[in-house]
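Engineer: Sharing a model that was predicted from the sequence below.
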Amino acid sequence: MTTNNFADTTIWEGKALFNGWRATGGGVHQVLEPATGEALHTIAIANPQDIAEAALLAKKAQPRWAATPFEERAAILRRAADILRANAETIKPRFVRETGSVPPKVDFELGLAEGMLREAAAMLTQPHGLLLPSTMQRMSIGRRIPHGVVGVIAPFNAPMALSTRAVAPALAVGNTVVLKPDPQTSYAGGYAVAAALLEAGLPQDCLFILPGGVDAGEALVTDPNVAMISFTGSTQAGRRVGELASRHLKKVTLELGGKNSMIVFDDADLDIAASNVAWGSYLHQGQICMTTGRVLVQKSIAEEFIKRLADKAEHLPVGNPATGQVALGPVINQKQLQRIDGIVKDTVAAGASLRAGGKYENLFYRPTVLTDVKPGMRSFDEEVFGPVTSVVTFENEDEAIALNNATEYGLSCGILTKSLERAMYVAHRVNTGKVHINDQTVGDEPWIPFGGSGASGNGGRHGGPANWEEFTQWQWITIQDKANAYPF
């Protein structure tokens, strides 16, 4: 089932998926490989007029797509998953180069996207509603129906997974979709999955892939033909999206940033703890919303733990993931690199100690360990979105809980301890959407409700049963044998 659509870049080079692969009104954008700075490929950029045209076309196509028998919609999604798997080795090299991801991270993301397509297909043989009681002699039904057109805005860091987790279920239940991927990662974040869906038989007017800037994003959020917005990105941008969507009375789901803690108790195995923290902190250069940004370590073991973590950080290989066996690749761009370095420098200036890293060459930032970090310092309070972790000590469970909750974010938490009683005590009191006992903070599966609260999101979820809540709405239908007269 391999296809030339993935190997032949001329099909989409300089274009967007816009009722077929074609040019847009916003010109073209040259995508640079973060590891080398070399030109990788070009994509088309959408302007607000392109967004408006796509939304109108998607709205016209939506009733036909929703009326397509559910078995056919499910079959298209399953075939797309098969095509994605069959072409994974063709997709992978460009994915690595475009995103700066190490190959194992790309393998995981390809598998996750495949699973999301299959999980979306499986939705369609689940119950689509409820039989409800009624005070009258009639049948009362609550059924789930599509919104219409779903606008999806996806980020650069896990582009394929974070676009597919919205696109697949939205299509499955009968919506059409306009996706705006980040222009830096539009191949991994939209084009590759779109090629699989088109090859699988998805009508080309049911999915539009339109990379663009802030103007295109705001046009998508405010367009009258778009009924729902699914946004994944920074908290700052998410606040703006939520404001605009609410002003236009649209359903909006926001998956935003995180300031996630790993809590290491005094009975934890220190080598295992250092391994968990390093993985959670440095995977994909820390450019993951679930990254371990803070390590809360019980004071009695802190110094021994810090030595192990700092040693691990100093010896992790950093370099071009397309040409060498490395643990970390480049961060996405110069702006992000300068922000990371600024947070580290400001935190050290405020009294923290630099135990590893804090250096960079080109876009390669070394894995960094900061200690003596306290609330009020930038690396404690802010999401760094880079390979930087801050070590904070605590005396007891309640202090660890208070430190974990001393943030506006509420996404993920890891707890390392041999005592499940202690772990459950903490798990029930931390303000996070996910808690991993005896595991690190980064994890996702296609069938779990993924999300956070506070500055990490508006309580919306992607995955599993949550997809029905996000990508459909309730319709109430009553049925009775004949109409009755009323007093008027």
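Structural biologist: Everything's here; your move.
Engineer: For the rest of this, base every contact and every neighbour count on C-alpha atoms.
Structural biologist: Will do.
Engineer: In contact with Ser17: list those residues for me.
Structural biologist: Not Ser; residue 17 is Leu. 191, 194, 207-210 (Cα atoms under 8 Å, 6 or more residues apart in numbering).
Engineer: Buried ones only from the residues you listed, please, as a ChimeraX command.
Structural biologist: Buried subset of these, written as a ChimeraX selection, criterion 16 or more other Cα atoms under 10 Å:
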select :191,194,207,208,209,210
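Engineer: Now secondary structure and distance to Ser140 too, for the contacts of Leu17, in TSV please.
Structural biologist: Output for these, formatted as TSV (DSSP: H, G, I helix; E, B strand; the rest coil; distance: Cα to Cα, whole Å):
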residue	secondary structure	distance to Ser140
Tyr191	helix	43
Ala194	helix	39
Leu207	strand	34
Phe208	strand	37
Ile209	strand	39
Leu210	coil	41
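Engineer: structure B:
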Amino acid sequence: MGSYSQWKQMPLGGVWREGNSDSYYENKNPYNNELLVRIKLANNEDIDEAFFVANKVQKEWAQTTAEERSKVMLKAIKLFEERREEFAKILVEESGSTIKKANFEIDTALRYIKEASEFPFKMESETLDSTIKGKKNKIFRIPVGIVSVITPWNFPFNLAIRSVAPALATGNAVILKPDNQTAISGGSFIAKVFEDAGVPKGLISVIIADLKEIGDAVIEHPLANVVSFTGSSKAGKHIASVASKHLKKATLELGGNNAFVVLDDADLDKAVSASIFGKFMHQGQICMSINRIIVDRKVSNEFISKFKSKVEKLTTGDPMSNETNIGPLINKNQINQVNRLVQTSIEEGATVVVKGDVKNNTISPWVLTDVTSEMTIAQEEIFGPIAVIIPVDGEEEAIRVANDTKYGLVGSVFTEDINRGLAFAEKMDCGMFHINDATVNSEPGVPFGGEKDSGLGRHGGEWSIDEFTTVKWVSIQNEARNYPLA
């Protein structure tokens, strides 16, 4: 049954059990292909049961006090910390995270839960003036009901928590559909900890299923009120279409083709350090990863030399080792996709500065330069340890090249002139931008999200509250009113 056979069951409608599908999924370690657990999948019957129970339990959960919901969030943090070592190991063995990345992800996710613990206290009603004599207007912020959360495999814990924690904290139920490749770290483990922290059974259900069997059930189910999706732009467009057809709100955090810009006055040592982190963290399998390094030609040779030197010191191998910088890609399909992009770019005229190597599911870093915006690798999201360097002539060309993409998630610029950096940021078509820092940034109290094909909506702080609540206007007429037709 595999080393994680205790996770063969999933929480469905308040009961930990196997799904009712005839199909199974074999969850394997992407580094060594060892079987972790064989899971009997859920089907549409299970999904109906999950929604039915969630609808009942959510109404009771929404009536709990702000203090009670906040205490559950804080207890969950404590339990995750107590099980950190166990959970980090799961992240390594299930998602191919290096141990460094696993702990980085846990720290980031716990900050999101801490932020969410304050949300119950920020849902107070407010009173607004009325244009009608003797009337009072009260505005109540209330839970939306049931939130369908669909998450990917690359940062399974953090990207689930970013929606699950605020949804629960604001009084909702959650139907969580993780990627099957990370069903434990992105689904079942999360549900178990929240149940242990005091969330009522049935408030969270985890759907581990074959999309070919369940289709769009977690999106279009009549009891789903909001759909929160993180994943590819292609899938996001489909989800948005299905949700809108059923008049459901969708919040979408999608792909990126993120530009890291180095201007002619940049501190190159700092820029190189930031770009190494932003490009190679988790093998480049992050929506915020640097996809294109755009460097002013005046400093490009020096930058490339320093960058190459750093890249050649990165170690590739067993993600459980503290010495490993780059672990495996998630599966063979991703390996093939990255290899295709590299070979196509070379055929299109890119120059190889550092040549990578494939061993099983790992790819050691590639560095390509003399890349142009027209090349395939400059237009597609890479999701692998391939650094692409595009030399440009001056700041205006850097801005034009950086914006030459259908995506608009995040960007960054390195310059010693902060005002120059701020002016650059204003011209960038993206939802997030960083000056003298990497593109990979996530903070629980600021708005996280993109423009264009990178999504709709925002995560973090009061913006998360907006995504998972709605408002109700209640007016009180305190004295007789003269009506036009009375």
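Structural biologist: Noted; the coordinates are in hand. Keep in mind it's a predicted model, so treat the numbers as computed, not measured.
Engineer: Would you map the strands across the stretch 151-300 of structure 1?
Structural biologist: With strands called from DSSP state E, counting those that start in this stretch, the stretch 151-300 of structure 1 shows them at 176-180, 207-209, 228-232, 251-255, 260-264, 292-298.
Engineer: How much space separates Glu34 of structure 2 from Asn27 of structure 2?
Structural biologist: Distance of Glu34 of structure 2 to Asn27 of structure 2, given as Cα to Cα, to the nearest Å: 9 Å.
Engineer: So which of these two has more stuff around it?
Structural biologist: Asn27 (22 against 15; other Cα atoms under 10 Å).
Engineer: Could you look up the SS state of that one?
Structural biologist: With DSSP: H, G, I helix; E, B strand; the rest coil as the basis, Asn27 of structure 2 sits in strand.
Engineer: Per the alignment, name the residue of structure 1 opposite it.
Structural biologist: Here Asn27 of structure 2 is matched to Val31 in structure 1, going by TM-score structural alignment.
Engineer: can you pull the contacts of that match?
Structural biologist: For Val31 of structure 1, the contact set (Cα under 8 Å, 6+ apart) comprises 39-43, 98, 183-185.
Engineer: and if we set it to 7 Å?
Structural biologist: Contacts for Val31 of structure 1 (Cα atoms under 7 Å, 6 or more residues apart in numbering) come out as 39-42, 184.
Engineer: One more: Ala161 of structure 1?
Structural biologist: By Cα under 7 Å, 6+ apart, the neighbours of Ala161 of structure 1 are 109, 112-113.
Engineer: Quick check: closest non-adjacent residue to the counterpart of Arg162 of structure 2 in structure 1.
Structural biologist: In structure 1, the residue paired with Arg162 of structure 2 is Arg165, using TM-score structural alignment. Spatial nearest neighbour of Arg165 of structure 1, excluding adjacent residues (Cα to Cα, 6 or more residues apart in numbering): Met116 at 5.9 Å.
Engineer: ok, how many other residues are close to the one you found?
Structural biologist: 27.
Engineer: which secondary structure element contains it?
Structural biologist: If you go by DSSP states H and E, Met116 of structure 1 is part of helix 103-123.
Engineer: Name the residues that touch that helix?
Structural biologist: With Cα under 7 Å, 6+ apart as the criterion, helix 103-123 of structure 1 contacts 74, 77-78, 81, 84-85, 92, 96, 160-161, 164-165, 168-169, 172, 321, 445-447.
Engineer: Any of the residues you listed buried? List them.
Structural biologist: By 16+ other Cα under 10 Å, these give 74, 77-78, 81, 84-85, 92, 96, 160-161, 164-165, 168-169, 172, 321, 446-447 as buried.
Engineer: Select from those residues every entry located in helices.
Structural biologist: Judged by DSSP state H, helices contain the following of those: 74, 77-78, 81, 84-85, 92, 96, 160-161, 164-165, 168-169, 172.
Engineer: Now the two most distant members of those.
Structural biologist: Greatest spacing in those, by Cα to Cα: Ala74 and Val96 (29.6 Å).
Engineer: Let me see the contact set for the most centrally placed residue in structure 2.
Structural biologist: In structure 2, the centroid-proximal residue (Cα atoms, centre = their mean) is Leu159; its distance is 3.8 Å. Residues in contact with Leu159 of structure 2 (Cα under 7 Å, 6+ apart) are Thr151.
Engineer: how does it look with 8 Å?
Structural biologist: Contacts of Leu159 of structure 2 (Cα under 8 Å, 6+ apart): 109, 151-152, 186, 230.
Engineer: Select from those the one having the most neighbours.
Structural biologist: Gly186 (31 neighbours).
Engineer: Please say which position in structure 1 that one maps to.
Structural biologist: Checking TM-score structural alignment: Gly186 of structure 2 goes with Gly189.
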